[in-house]
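**Student:** need the 3D shape of this:
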Amino acid sequence: MMTMPMRSTMMACRRFVILVASGALLFAAPAFAQSRNDGPREPSSNSNPDTPNTPPKDDPKDRDPRPPSSDGSSVGLPDAVTVLDILRRLPKWPPRGDSSDEDDKSPPDRTDLPDRPVPQNDPQTSDTSDDPPPRRRVVVIPPGQRFTPTPTPRPQGSAPAIVGAITPQARDREVLVTLQAGSDANTVNELSQAFGLDGQTLYTSSLLGVRVVRFRIPDARSTADVLQQLSGDARVETVQPNNEFIASQGAARPLPVPQYAPDKLQLSEAHKIARGVRVKVAIIDTAMDTRHPALAGAVSDTFDALGETKPEPELHGTAIAGIVGAREALTSVAPASNMLAVRAFATTGTGAARSHTMALLKAMDWSVASGARVINMSFAGPLDPLLGQAIDAAVAQGIVVIAAAGNGGPSAKPAYPGAHPKVIAVTATDTSDALFAQSNRGDYIAVAAPGVDIIAAAPNGAYDISSGTSMAAAHVSGVAALMLERDPKLSPDDIRKRLKESARKVGRTTSNEMGAGIVDAAAALEN
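**Tutor:** Got it, this is the predicted structure:
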């Protein structure tokens, strides 16, 4: 049996102090780490250094059956707090330390898509290290009482915090908070304790110039209640759900069909003028098969916003990369472009590739810092204030943002980020120039491009047939790269205008269906 050092044992034991006296439960949050000058302390007579601290199994019979308070002001903790309730919250051995003032360092969980630490060699997105150590408060919960949020009131006449709307795509029991200027790790801990929140992850967005904190709601309060409570605190600037986004792809068919998209886009003529030389295109998507023969030498840099070091390549990201800039085997739109492979999505147990707001912010930060001129967003989700601000900031720096219009069908609501006013939203057409039946409709759609039965690269050196507005957006991202090679001074508004003015009209289709029409790469370069 391995013996644990006494000092390490004591450090674990000091993380929580539990006393039961006079009918009240007193528990202390994790204590400060022992300094080097502290001498070793004698273990209590009941301590056993050979036995690690293991939380008891969660027995449904021990759970409190009572509903939370309905007045929106209480945390929803059970009236009679037991030692067993507190023990369930204890961390497993070995202790990871306090994560409130640094990014989450827990092992990857692809089904939950947690936020991960930004690599230390990325100065644009790493958090500062000069914050003082977080302070902790002792919380007393007498029997029959509940923990009540204690916000810091806003000054009279000051503007309230901006609150993002709750949508069906919001991740359950998670909120994102941006802090007022001057806030530090202590502010995060104070908010966590004042509002009874857990699992805080602190991230500094270089693109937004703000600190973003992800909190988890550990009790039965609704996300809407917590958003409302946080919005009244003077330290909070904005608060919103951590929204979920899904890669916009239809069903794939492994059937051998010829590439029709190059002819529809007039690529043979366009490539006589430009091939995307030295234009960086960031593809925010799933992991890509960068070793695929068609992509050899096409990807100049990679980043994983989910924190994994060697994720398995997936179909969606590999297909998008092949459409934009494949080097051989396939005729891509911008075969001389430099692609930035930015992983922010992972396939979950439902089979869909999913991401969330925090991961997308990290992906946007890295893409801009890495010199992207075009950002491809082949995914869809709800209106998201923080993602919208990041898009505004990127476009203000001259970066063209192109997104899928969405695959929700004719009656679907506008899909974001495509519906953002500064994004070029692209819908999909087939071999006969007919609109993809599952495409969203709306006045936010700028142009159309081939997106049905598109032959594209697939993991492990294979090829597949994919459909969706994701594929259409990738074609237009490639065309934007051609335009920027020909004239690097073009602004995002210039790109949008030229794409629309040079697009080919199709029959009696309306602008709500195909925007200005199907993109013509050769005409866009001559315009």
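**Student:** rest of the way, CA atoms for contacts and neighbours
**Tutor:** Will do.
**Student:** and the helices in the stretch 201-350 of the chain, which stretches?
**Tutor:** Secondary structure of the stretch 201-350 of the chain (DSSP state H, counting those that start in this stretch): helices located at 223-231, 261-264, 267-270, 315-325.
**Student:** and those helices as TSV, adding distance to Ser8?
**Tutor:** Below are the helices of the stretch 201-350 of the chain laid out as TSV (distance: least, Cα to Cα, whole Å):
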stretch	distance to Ser8
helix 223-231	37
helix 261-264	63
helix 267-270	65
helix 315-325	44
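**Student:** of the ones you listed, which is nearest Thr510?
**Tutor:** When these are compared for distance to Thr510 using Cα to Cα, the nearest one is helix 261-264, at 19.4 Å.
**Student:** what packs against the closest one?
**Tutor:** Contacts of helix 261-264 with other secondary structure elements, assessed using 3 or more Cα pairs under 8 Å, 6 or more residues apart in numbering; DSSP states H and E, are absent: no helix or strand is involved.
**Student:** in it, what's buried?
**Tutor:** In terms of neighbour count (16 or more other Cα atoms under 10 Å), helix 261-264 has its buried residues at Ala261, Pro262, Lys264.
**Student:** to check against the first, give me the structure of this:
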Amino acid sequence: MARPLAHPRHRLLRALAVPLGLALTASLGFLPDAAGAAPPADGPLLSYVVNTVPGHATVGRVEQAIARAGGTVVTAHDRIGVIVAHAANPRFAATMRTVAGVQSAGATRTAPLKPSGTADFGRPQRLTRAELVAAERTAKAEGEEPLEPLQWDIPAIKADRAARVNPGSRKVTVAVIDTGVDDTHPDLEPNFSARQSASCVGGVPDTSPGAWRPRDPVGDAHGTHVAGTIAAARNGVGVTGVAPGVKVSAIRVSEPGAGFFYAESVVCAFVFAADHGVQVTNNSYFVDPWMFNCKDDADQAAIVDAVGRAAKYAQDKGVVNVAAAGNADTDLAAEKLTDTGSPNDSTPVTRTVSPKTCWDVPTQLPGTVTVAATGSHGLKSGYSNYGLGQIDVAAPGGDARQVPELPAKNGNILSTIPGGDWAFYSGTSMASPHVAGVAALLKSAHPKASPQEIRWLLKEQADNPGCPAGDATCTGTRHVNSHFGYGIVDALKAVR
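**Tutor:** Predicted coordinates:
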């Protein structure tokens, strides 16, 4: 998978204790110092989520408290009780946790509110001229898309055969929550839905034309690659998607420059998708700056709360959320895990976390379809996270060590990138859109099915190869195990 799921890091914030004698003044909105001064503003300007009892009345009262504590409201999602605010008051989160109606509050980042660095989601492996010529020659003979002979992943889940039965419905849209999508790409333009696209960077949707496109055509190629795997059109150009008949939209959430996926942007994306008639979302990232958000830390608990509410809101409105499992070759079911890279937006430290209380978000949120990656030989990709009871299904994500049969040659996943080009990437980021595409085919065949029913069908129809002989990391049974969950998804069964 590309960089969105490959940047660990960490920092621990301590909430200030609130003496009992200050409980009343705290509930009014801020903790005065000894002289009764206004709240301090001498800390870094940070973004916060303040999670309240849902409803306009409570949210309105809390917004007033935010102002008294020195904060500025950016946006408020009344229906799920999530407020996004900016503040330079170092006691802001601790103050808000004492306000009546507030259920959790915390900083969504450790770095000040300003972009820095250059996004880097991995350099694409572009096609050589010889590969292009050979692929096009083979495709013409087989009646395929010009570059389809290089896509070993499409027949691996029978998506080529599924397209002849049902390529997917135009009434189904998959939203790519990612770095943005180049909708001018000739393989994506026929299936792109601008009406269901936006930039959610910062927490407020921007639907102006092109706002959803990647800022850096090279560094931000990730979202465009994901979109092609889902729904590149069968139009005689380039590659094909798993569900070439459905629509795809883009909800850009990565920050300019550094490319971080912060909670306020992801909350906005789930709510936007739900409110704009999207049926499936693909989430090939984890919410920065924590690889795992621990519920015993007040700030991280607020992130889990806010994103969890937004994801559930989408599910309750019929959206199937699909997410990549991660690229650290980590057993997500282990008793303890070591996180050496969080927070990834400032100075990382090493910490030991428990999967029972520390979650990869949105991957481990309830109801999310969690996807592991496989290579062309049907084995777990070397980098893919795994875990008994943690993985729902698996799909092709690529693995350079698993070399496919000719003419494919490259063991990674070929798909679209900005500028009308195509390239190879690998990662659970690439596995997740295969499952999102199959989920879209299921929604096409069963338009009234709930997200829970689609999740069950994905599992029920999956083909499980069982644990490889002698691989001690694979535990479980032939039907459900730590490497594949319920198995590798099957697009042909989805349309039948």
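**Student:** re the thing from before, take the buried residues of helix 261-264 of the first structure and lay them out in a markdown table including distance to Ser248 of the first structure.
**Tutor:** As requested, those are arranged in a markdown table below (distance: Cα to Cα, whole Å):
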| residue | distance to Ser248 of the first structure |
| --- | --- |
| Ala261 | 19 |
| Pro262 | 21 |
| Lys264 | 22 |
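**Student:** and the residues you listed, which is closest to Val226 of the first structure?
**Tutor:** For those, the closest approach to Val226 of the first structure (Cα to Cα) belongs to Ala261, at 48.3 Å.
**Student:** aligned counterpart of the closest one in the second structure, please.
**Tutor:** In the second structure, the residue paired with Ala261 of the first structure is Asp153, using TM-score structural alignment.
**Student:** show me the contacts for the nearest residue to its match once chain neighbours are set aside.
**Tutor:** Closest residue in space to Asp153 of the second structure, ignoring its immediate chain neighbours: Pro396 at 5.8 Å, by Cα to Cα, 6 or more residues apart in numbering. With contacts defined as Cα atoms under 8 Å, 6 or more residues apart in numbering, the neighbours of Pro396 of the second structure are Asp153, Ala156, Ala373, Thr374, Gly375, Ser376, Ile413, Met430, Ala431, His434.
**Student:** can you tell me the closest non-neighbouring residue to Ile272 of the second structure?
**Tutor:** You called it Ile, but residue 272 of the second structure is Phe. Spatially, and ignoring its direct neighbours in sequence, Phe272 of the second structure is nearest to Pro205 (7.4 Å; Cα to Cα, 6+ apart).
**Student:** mind checking how far that neighbour is from Lys158 of the second structure?
**Tutor:** Remark: distance between Pro205 of the second structure and Lys158 of the second structure (Cα to Cα, to the nearest Å) = 37 Å.
**Student:** looking at the two, which is more packed in?
**Tutor:** Counting neighbours by other Cα atoms under 10 Å for Pro205 of the second structure and for Lys158 shows that Pro205 has the greater number, 22 against 16.
**Student:** state the distance from the more buried one to Gly241 of the second structure.
**Tutor:** Summarising the geometry, the distance separating Pro205 of the second structure from Gly241 of the second structure, computed by Cα to Cα, is 27 Å.
**Student:** same question for Ile454 of the second structure.
**Tutor:** For Ile454 of the second structure, the distance to Gly241 of the second structure equals 19 Å [Cα to Cα].
**Student:** and those two? which has more neighbours close in?
**Tutor:** A direct count of neighbours by other Cα under 10 Å for Ile454 of the second structure and Gly241 places Gly241 higher, at 30 against 24.
**Student:** list the contacts for whichever residue in the first structure pairs up with Thr224 of the second structure?
**Tutor:** Taking TM-score structural alignment, Thr224 of the second structure has Thr318 as its aligned residue in the first structure. Thr318 of the first structure is in contact with Thr286, Ala287, Met288, Asp289, Thr290, Ala456, Ala457, Ala458, Pro459, counting by Cα under 8 Å, 6+ apart.
**Student:** got the contact list for the spatially closest residue to the fourth one that is not a sequence neighbour?
**Tutor:** What that stands for is Asp289 of the first structure. Nearest residue to Asp289 of the first structure in three dimensions, chain neighbours excluded: Pro313, at 5.0 Å (Cα to Cα, 6+ apart). If you count contacts by Cα under 8 Å, 6+ apart, Pro313 of the first structure has them with Thr286, Ala287, Met288, Asp289, Pro459.
**Student:** repeat the analysis, applying 6 Å as the threshold.
**Tutor:** If you count contacts by Cα atoms under 6 Å, 6 or more residues apart in numbering, Pro313 of the first structure has them with Ala287, Met288, Asp289, Pro459.
**Student:** what's the answer for Ala344 of the first structure, then?
**Tutor:** Ala344 of the first structure makes contacts with Asp285, Ala305, Leu306, Ser355, Ala359, as judged by Cα under 6 Å, 6+ apart.
**Student:** nearest to Val277 of the first structure among those residues?
**Tutor:** Using Cα to Cα, those come closest to Val277 of the first structure at Asp285, 22.3 Å.
**Student:** corresponding residue for that closest one in the second structure?
**Tutor:** Checking with TM-score structural alignment, Asp285 of the first structure has Asp178 as its match.
**Student:** what's the counterpart of Val489 of the second structure in the first structure?
**Tutor:** With TM-score structural alignment as the criterion, Val489 of the second structure lines up with Val519 in the first structure.
**Student:** and for its match, the neighbour number?
**Tutor:** Here the number of neighbours of Val519 of the first structure (other Cα under 10 Å) works out to 29.
**Student:** I'd say it and Glu501 touch.
**Tutor:** No - using Cα atoms under 6 Å, Val519 of the first structure is not in contact with Glu501; the gap is 9.4 Å.
**Student:** so what's the match of Val489 of the second structure up against?
**Tutor:** With contacts defined as Cα under 6 Å, 6+ apart, Val519 of the first structure is in contact with Ala449, Ala503.
**Student:** before we move on, which element is the most centrally placed residue in the first structure in?
**Tutor:** To find the centre residue of the first structure, average its C-alpha atoms and take the closest one (Cα atoms, centre = their mean): that gives Ala359, at 2.5 Å. Ala359 of the first structure is part of helix 357-369 when elements are defined by DSSP states H and E.
**Student:** list the buried residues for that helix?
**Tutor:** Thr357, Met358, Ala359, Leu360, Leu361, Lys362, Ala363, Met364, Asp365, Trp366, Ser367, Val368.
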